[in-house]
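1. give me a model of this one.
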Amino acid sequence: MRTTPRTSKTAFSRLHYTDDHRRGDGATINHVKFTTTHKLKRSITHEQYDDLEDSIIFDKSDADGLSFHHYDVLVITLCIADTDVKRIMVDDGSGSCIIHPRVLVQMRLEYKLIPHCITLISFNNAVERISGEIVLPILAEGITLEMTFHVMNQEIAYNAIIGRPWIHAMRAVPSSLYQVIKFPTP
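-> Presented below is the predicted three-dimensional model:
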């Protein structure tokens, strides 16, 4: 089944297909050619992922013990700087990784905080300032990645928020429906 991009009427006027789209080979949007790769069980339009060999899929076994019709966010536990940190929200809508200062105090790592003033803007245009940054190793299933966390002193229900920088670096696929995150392991 071929899907078409969702666009508004104003954006649709800028969408120009070549004759290739009739054959299913690709489309040109603003003179940029996009092709769809079908060698996986899903379509990927990013050429940089052409070398992927394994698909990440979710099936009934991932739903064990879940009651559906839930609207829960995906909350996980990760080993950050040799400490198991619970209540980490996985947010693929976030462009940064955020950690609360109370976590750094409990880990006795507040001295590693690099003062830095950056403004983060949330989805509702609320402006939040961070108090600094810290680079911490995150261990997940034998893979360790150094990540920059923004330290934000806001009252949140989570100890940390893991955003797209970590998700993409891990080549992970989170599913809030199945309450699981999957990524390739060595």
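2. from now on I want contacts and neighbour counts done on CA atoms only, so please keep to that.
-> OK.
3. kindly check the end-to-end length of stretch 61-75 for me.
-> One end of stretch 61-75 sits 19 Å from the other (Cα to Cα, to the nearest Å).
4. can you give the distance of it from its chain's centre?
-> Offset of stretch 61-75 from its chain centre (Cα atoms, centre = their mean, to the nearest Å): 18 Å.
5. please identify the buried residues of it?
-> Under the neighbour-count criterion of 16 or more other Cα atoms under 10 Å, stretch 61-75 has Leu74, Val75 buried.
6. who touches Ile99 in this structure?
-> Contact analysis of Ile99 by Cα atoms under 8 Å, 6 or more residues apart in numbering lists Phe149, His150, Val151, Met152, Asn159, Ala160, Ile161.
7. wait, doesn't the fourth one sit right on Ser96?
-> Pointing back at Met152 there. No: applying Cα atoms under 8 Å as the test, Met152 and Ser96 come out as separate, 11.4 Å apart.
8. just give me the closest of the contacts of Ile99 to Leu15.
-> Ile161 (35.8 Å; Cα to Cα).
9. what helix or strand is the closest one on?
-> If you go by DSSP states H and E, Ile161 is part of strand 160-162.
10. second input sequence below; structure requested for side-by-side comparison:
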Amino acid sequence: MAQIPAEESQPEPKRARRGFHPTLSLLEEDKMGTTQPHDDALVITFRIRDYDVKRVMVDGGSAVKVIYLDLYKGLGLKPEDLTPHSFPLMRFDGKLVIPKGMIRLPIQTGPKVVEVNFIVVDTYFPYTAIVERP
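-> As a prediction, the model looks like this:
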């Protein structure tokens, strides 16, 4: 059996681990220049489905992970990629929104890749996604 030279071998793709819950933490030096305590939104960049997605809001009070329809389409996903999800959600302004569906997507936070169930909604929001804070 022939051996493949190291420069031709392909690295194994990263696989998502189920049950892994990434932890986001800040160091003391990250707080420099801020007023404490604060109630500002934490907005970060996540790697979702091999794309760097900016303006992801981390919400400690969110019970679900949400992506907005513009991001869903921007990731090249189609309506047939969704699974049904019809439980209404409450927007920040108190209005109800009916989800388009749900999709499981890989996200990367640091060296780890995990799969996350996102609920897709068609409504305006200045962020591209909302994730919960553990």
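11. isn't Arg47 of the second structure up against Val53?
-> Yes: here Arg47 of the second structure lies in contact with Val53, judged by Cα under 8 Å, at a distance of 5.8 Å.
12. which of those two has more neighbours?
-> It is Val53, of Arg47 of the second structure and Val53, that has more neighbours when counted by other Cα atoms under 10 Å, with 18 against 15.
13. any idea how far the aligned residue in the first structure for Val53 of the second structure lies from Val180 of the first structure?
-> Using TM-score structural alignment, the partner of Val53 of the second structure in the first structure is Val85. Relative to Val180 of the first structure, Val85 of the first structure is positioned 17 Å away (Cα to Cα).
14. what does Phe68 of the first structure give?
-> 14 Å.
15. also Ile80 of the first structure?
-> Between Ile80 of the first structure and Val180 of the first structure the computed distance is 19 Å (Cα to Cα).
16. more neighbours: those two, which one.
-> The residue with more neighbours, out of Ile80 of the first structure and Val180, is Ile80; 19 against 16, by other Cα under 10 Å.
17. next one: the more buried one relative to Ala63 of the first structure, how far apart?
-> To Ala63 of the first structure, Ile80 of the first structure is 27 Å away according to Cα to Cα.
18. so what does Phe149 of the first structure match up with in the second structure?
-> Using TM-score structural alignment, Phe149 of the first structure lines up with Phe118 in the second structure.
19. tell me if I am right that that match is in a helix.
-> No: counting by DSSP: H, G, I helix; E, B strand; the rest coil, Phe118 of the second structure falls outside a helix, being strand.
20. thought it was touching Pro99?
-> No: Phe118 of the second structure is not in contact with Pro99 according to Cα under 8 Å; the separation is 10.3 Å.
21. among the contacts of Ile99 of the first structure, which one lies nearest to Ile118 of the first structure?
-> Distances from Ile118 of the first structure to the contacts of Ile99 of the first structure, taken by Cα to Cα, are shortest for His150, at 8.6 Å.
22. show me what contacts that closest one?
-> Here His150 of the first structure is in contact with Ser96, Cys97, Ile98, Ile99, Ile130, Ser131, Gly132, Glu133, Ile134 (Cα under 8 Å, 6+ apart).
23. what about the closest residue to the fifth one other than its chain neighbours, distance to Leu136 of the first structure?
-> Setting aside the residues directly before and after it, Ile130 of the first structure is nearest to Met152 in space (Cα to Cα, 6 or more residues apart in numbering), at 4.7 Å. Here Met152 of the first structure is placed at a distance of 15 Å from Leu136 of the first structure (Cα to Cα).
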